[in-house]
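Peer 1: prediction below, plus the sequence it came from.
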Amino acid sequence: MSFLSVTSIPKLRWSSPTAFTLKPPAVSVAFLILGLVIFGLGEALLISAGVGVSPWTVFAEGLTNVTSWSLGFATFVISASVLFLWIPLRQTPGVGTILNAIIIALVLEYVLPLLPVFQGFITNALLALLGVLVTGCGGAIYLIANLGPGPRDGLMTGLQAITHQPIALVRTCLEVLVVAIGWALGGTLGLGTIFFALGIGPATAIGMQILQLRSNVH
């Protein structure tokens, strides 16, 4: 359970020295792309399971209920608002901030149709759980690349920096708060949503710890 005490993103051999750079190391870019592809695959597995969307999608659904916006526009407004919160949190964007949206969207577009569709609830629940674990692993890889987080991950790292609390705890509290607001606004809550809200923080911390341990071995 030592992963629950992880309080910072490790700096490994393939981490970029700085997030905001016009000439990022090639190895950092490679791990960034790898991490984002895995991250997108995890989200695709969660969607394919069909037992509940991510907390931020629940939030976006709830927002559509009170504004009559489309789900896509609500998602955009939430992401833009989160980016504004980066300013007081002193988070630094980078190429990863841009590629986050592009690569994950491409993975969802082309991989989601290829994933199997199961009928049994238990099978889909396990698929959703796998999706959370895969998403956490991908998030760990791309965050360690240190080329700029996505809007929500940047909010997590910013809050962690000012609270000095473990990453798993900060992310879990953030996701639970978001899903609670979304549900209160009328968003759809499912088992996959609960898995994601409670599991993405620990999954990301586990991924970071494993990568750091393997790096130390080598």
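Peer 2: Here it is on my side, so go on.
Peer 1: contacts and neighbour counts: CA atoms only from here.
Peer 2: Will do.
Peer 1: what residues of the longest helix seen in the chain count as buried?
Peer 2: Using DSSP state H, we find that the single longest helix of the chain is helix 191-217. Residues of helix 191-217 classed as buried by neighbour count (16 or more other CA atoms under 10 Å): 191-209, 211-212.
Peer 1: that one packs against which elements?
Peer 2: Judged by 3 or more CA pairs under 8 Å, 6 or more residues apart in numbering; DSSP states H and E, helix 191-217 is in contact with helix 55-67, helix 121-144, helix 167-184.
Peer 1: from the chain's centre, how far out does the first one sit?
Peer 2: Translated: helix 55-67. Distance of helix 55-67 from the chain centroid (CA atoms, centre = their mean, to the nearest Å) equals 18 Å.
Peer 1: residues making contact with the helix or strand that it is followed by?
Peer 2: Following helix 55-67 in sequence order, the next helix or strand is helix 71-89 (DSSP states H and E). By CA atoms under 8 Å, 6 or more residues apart in numbering, the surrounding residues in contact with helix 71-89 are 57, 60-61, 63-64, 92, 151-152, 154-155, 158-159, 162.
Peer 1: from the residues you listed, which is closest to Ile144?
Peer 2: Gly154 (12.5 Å; CA to CA).
Peer 1: how deep is Ser81 tucked in, by neighbour count?
Peer 2: 12 (other CA atoms under 10 Å).
Peer 1: A further structure is provided below for comparison with the first:
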Amino acid sequence: MSDSSRPRLIPMTPLQQLRAPRTARRLLHLVGGIALLGSGVGLFVQAGLGVSPWDVLHQGLSNRLGLSFGTVIVLVGLVILLLWIPMKQWPGLGTVVNTFAVGPVADLVIRWLPTPDPLAVKIALMAVATVLMALGTALYIGAQYGGGPRDGLMTGLHFKTGLSVRLIRTLMELSALGVGWLLGGVVGVGTAVFALSIGPLTQFFFRWCVVDISRGRR
């Protein structure tokens, strides 16, 4: 299948998202994607080689506030959703599920999976985690129920300021990384691996994960 004939993401209001066809498959993508994304976040933390820029922030806040890593993910997501209000961004079902589910799933993985000692196992765990996060992201966004808090903030700032999505995303990631590092979050080789690989991997999985809602099939 050529890129031009593949299913594409369609801009929709939250109500249009709920009314769109293929509900069962879209919900399966949403739930499965969030489960994989949260699991990947937890695995990446337990690999012990550094975390993604946003998770550096989550980790730093977790250390300072004495809250679990997953709880901080939820709280930061809620704060970011407040920033949607002046930009007139509306959360969809995917936004809500992402906000409240990724953190608890990550906490479960962190709680039950010990950090491995051999470096080779850490590297393998980091690689698996990166793939799971990319696949999970492609699945839940491909369900066409809306993106997570950080994605919505990025697009909202893009429309408000006219700056490129690439520039805004870069500034957001660097800001989260810098603040998180100052708060004691762990920056390591895993941070660089995530930054360089998550975009291409997510784009790779998108070709199979976007649900086609243009033909009205359920």
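Peer 2: In hand now; what should we look at? All values reported here derive from a predicted model rather than from experimental measurement.
Peer 1: for the helices and strands packed on helix 191-217 of the first structure, which one sits closest to Val29 of the first structure?
Peer 2: helix 121-144 (8.9 Å).
Peer 1: just the buried residues of the closest one, please?
Peer 2: For helix 121-144 of the first structure, the neighbour count (16+ other CA under 10 Å) marks 124-125, 127-144 as buried.
Peer 1: any idea whether Gln89 of the second structure is helix, strand or coil?
Peer 2: coil (DSSP: H, G, I helix; E, B strand; the rest coil).
Peer 1: the corresponding residue of the first structure for it and Val111 of the first structure: what is the separation?
Peer 2: When the first structure is aligned by TM-score structural alignment, Gln89 of the second structure is paired with Gln91. Distance from Gln91 of the first structure to Val111 of the first structure, counting by CA to CA, to the nearest Å: 31 Å.
Peer 1: so between those two, which is more surrounded?
Peer 2: Gln91 (20 against 14).
Peer 1: who's in contact with the residue nearest the centre of the second structure?
Peer 2: By CA atoms, centre = their mean, the second structure has its centre lying nearest to Thr137, at 5.7 Å. Thr137 of the second structure makes contacts with 33-34, 37, 202, as judged by CA under 8 Å, 6+ apart.
Peer 1: so where does the residue mapped onto Val102 of the second structure from the first structure fall, helix or strand?
Peer 2: Aligned by TM-score structural alignment, Val102 of the second structure pairs with Ile104 of the first structure. Taking DSSP H and E as the definition, Ile104 of the first structure sits inside helix 95-111.
Peer 1: now what about that helix, what contacts it?
Peer 2: The contact list for helix 95-111 of the first structure (CA under 8 Å, 6+ apart) reads 19-21, 32-33, 36-37, 39-41, 43-44, 142, 147-151.
Peer 1: so which of those residues are in helices?
Peer 2: Those of those lying in helices (DSSP H): 32-33, 36-37, 39-41, 43-44, 142, 151.
Peer 1: between the residues you listed, which is nearest Pro10 of the first structure?
Peer 2: Of these, the one sitting nearest to Pro10 of the first structure (CA to CA) turns out to be Tyr142, at 11.4 Å.
Peer 1: return the residue of the second structure aligned against that closest one.
Peer 2: Aligned counterpart of Tyr142 of the first structure in the second structure: Tyr140 (TM-score structural alignment).
Peer 1: quick one on the thing from earlier: tell me who's in contact with the match of Gln89 of the second structure.
Peer 2: Here Gln91 of the first structure is in contact with 154-155, 157-158 (CA under 8 Å, 6+ apart).
Peer 1: would you show me how to pick out the buried ones of these in ChimeraX?
Peer 2: Entered in ChimeraX, the line below selects the buried ones among the contacts of Gln91 of the first structure, by 16+ other CA under 10 Å:
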select :154,155,157,158
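Peer 1: helices - which of the contacts of Gln91 of the first structure land there?
Peer 2: Taking DSSP H as the definition of helices, the contacts of Gln91 of the first structure contribute 154-155, 157-158.
Peer 1: quick one: contacts for the residue lying closest to Ala49 of the first structure once chain neighbours are set aside?
Peer 2: Leaving aside its chain neighbours, Ala49 of the first structure sits nearest to Asn124 (4.7 Å; criterion: CA to CA, 6 or more residues apart in numbering). Residues near Asn124 of the first structure by CA under 8 Å, 6+ apart: 49-51, 118.
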